[in-house]
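In: Would you be able to build a 3D model of this:
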Amino acid sequence: MLPFGNNDDEKAIERIVTIVTPQEAFLAAFSLHPAGVAVITGNLDDGTPAGFTATSLASFSATPPRATVNIAQHASSYSAVTLGKTVILHFLSRHQVNISRTMAGDFSERFTGDHWAPGLGGLPQLHGVRAALLATVVAVTEVGDNATIVFEINDGETHPDFPPLVYVDRRYHRVGDIVTN
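Out: Below you'll find the predicted structure:
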């Protein structure tokens, strides 16, 4: 049994959680961990627009401004985020669930429609995002079948009035009430 605290009444409750393997524990824990939804776009070597939905985008350092994302090496857009490539990191707004799903779906369908246009650096840029950062891949660390990509931010634009899109419990959510200032 694992104890869980209740923030509303601060009473501890117990819930039985059956975990059989470390992988099941990992998947269960991270499904409970809220993450912002992002889309990374760039071009393949032949100029074809490429992109993917990511919930692993994270800040890495403020000086110099850098961010990271994780991706499977067999992903269809992996070659768009190799060393030296320039990309756009998009932070999705809560009204962009369909864009998130499109960019996570079939590769050939990701850039059909009017949800994007050439933008920062001439790269595919999504419309209506909360923020868009033009970045260069400065490091790639491959571990097993996956890789962590490090980006250095070159330029960007933000739209803080657009509420964020969040993913938790294998579903999309919007941010709720502010609990403290």
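
In: Could you use CA atoms for every contact and neighbour count after this?
Out: OK.

In: Cross-check the contact I'm expecting between Ser59 and Gly36.
Out: No - using C-alpha atoms under 8 Å, Ser59 is not in contact with Gly36; the gap is 11.8 Å.

In: higher neighbour count, the two?
Out: Each of Ser59 and Gly36 has its neighbours counted (other C-alpha atoms under 10 Å); Gly36 has more, 22 against 13.

In: so how far is Pro3 from the more buried one?
Out: 27 Å (C-alpha to C-alpha, to the nearest Å).

In: do the same with Asp155
Out: In terms of C-alpha to C-alpha, Asp155 sits 45 Å off from Pro3.

In: just Pro160 next, same as before
Out: Distance from Pro160 to Pro3, by C-alpha to C-alpha: 37 Å.

In: same question, His74
Out: 39 Å.

In: Thr21 too?
Out: When Thr21 is compared with Pro3 (using C-alpha to C-alpha), they lie 20 Å apart.

In: neighbour-wise, which of these two wins?
Out: Pro3 (11 against 8).

In: next up, for comparison:
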Amino acid sequence: MDITTTLTASAVPARLMAPTEIRDAYRDVLGKFCTGVVVVTARDVNEEPIGLTVGSFSSVSMEPALVAFFVGHGSTTFPKVREYGHFCANILAADQHDLGRTFARRGADKFDGVEWSAAATGSPRLAGAHAWIDCVVDDVHAVGDHDLVVGRITELGASAQREPLLFYSSTFHRLHPAGTP
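Out: So this is what the prediction gives:
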């Protein structure tokens, strides 16, 4: 057997996992993927600030400049964001883990005591964020039990002095360069 055959044969699992096995392992396995923590903010029909924490955020395209995030179909905040038509993706800084938790909760006054300013679209830009990306909702697609939301960037900025907040294995973490404690 040559090396190509060996590599191909070893890459094929003995059996495929059953859907229930995949469901049971999903959160644990995908929790091993480190992500940034993003709070998506907008305004409701009364111009009151609204927001939610999202765990799946990504760059999409430079031309045109697009980003995207996923939000569960059960979200009570996202329909208001969609209706507003704009959002600001606030990439949280390492010391903003409390904001990550606050905006992940349902029903609370998430902006109580939170300092922010309006971005160009009017969406709240959270003070002290590592970076922010102001967008117009460009497209929304239902994908499984989530919606994929694509935003067209209108303005953005970042702080060179702030480190990002990371989420790994269901816990918030700070960034440390390789080889440091």
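
In: Any idea what the TM-score is?
Out: With the length set by TM-score structural alignment, normalised by the length of structure 1, the two chains reach a TM-score of 0.81; 161 aligned residues with a C-alpha RMSD of 2.0 Å.

In: ok now the longest helix along structure 2, how far from the chain's centre?
Out: If you go by DSSP state H, structure 2 has its longest helix at helix 19-30. In terms of C-alpha atoms, centre = their mean, to the nearest Å, the centre of helix 19-30 of structure 2 is found 20 Å from the chain centre.

In: Please enumerate residues in contact with it?
Out: Contacts to helix 19-30 of structure 2, defined as C-alpha atoms under 8 Å, 6 or more residues apart in numbering, come from residues Ser169.

In: Beyond it, next helix or strand please.
Out: Using DSSP states H and E, the helix or strand that follows helix 19-30 of structure 2 in sequence is strand 35-36.

In: Could you list every helix and strand in contact with that following strand?
Out: strand 165-168 (3 or more C-alpha pairs under 8 Å, 6 or more residues apart in numbering; DSSP states H and E).

In: Now the strand it packs on: buried residues?
Out: Leu165, Leu166, Phe167 (16 or more other C-alpha atoms under 10 Å).

In: Gly51 of structure 2: which of the residues you listed is nearest?
Out: Leu165 (17.4 Å; C-alpha to C-alpha).

In: Apart from its neighbours in sequence, what residue is nearest the closest one?
Out: In space, and not counting its chain neighbours, Leu165 of structure 2 is closest to Ala94: 3.9 Å by C-alpha to C-alpha, 6 or more residues apart in numbering.

In: what sits against the one you found?
Out: Contacts of Ala94 of structure 2 (C-alpha under 8 Å, 6+ apart): His130, Arg162, Glu163, Pro164, Leu165, Leu166, His173, Arg174, Leu175.

In: If I align to structure 1, which of the residues you listed are still contacts?
Out: With both residues aligned by TM-score structural alignment, their matches' C-alpha atoms under 8 Å, the contacts of these that structure 1 also has are Arg162, Glu163, Pro164, Leu165, Leu166, His173, Arg174.

In: Let me know the closest of those residues to Ala11 of structure 2.
Out: Using C-alpha to C-alpha, the kept ones among the contacts of Ala94 of structure 2 come closest to Ala11 of structure 2 at Leu166, 31.1 Å.
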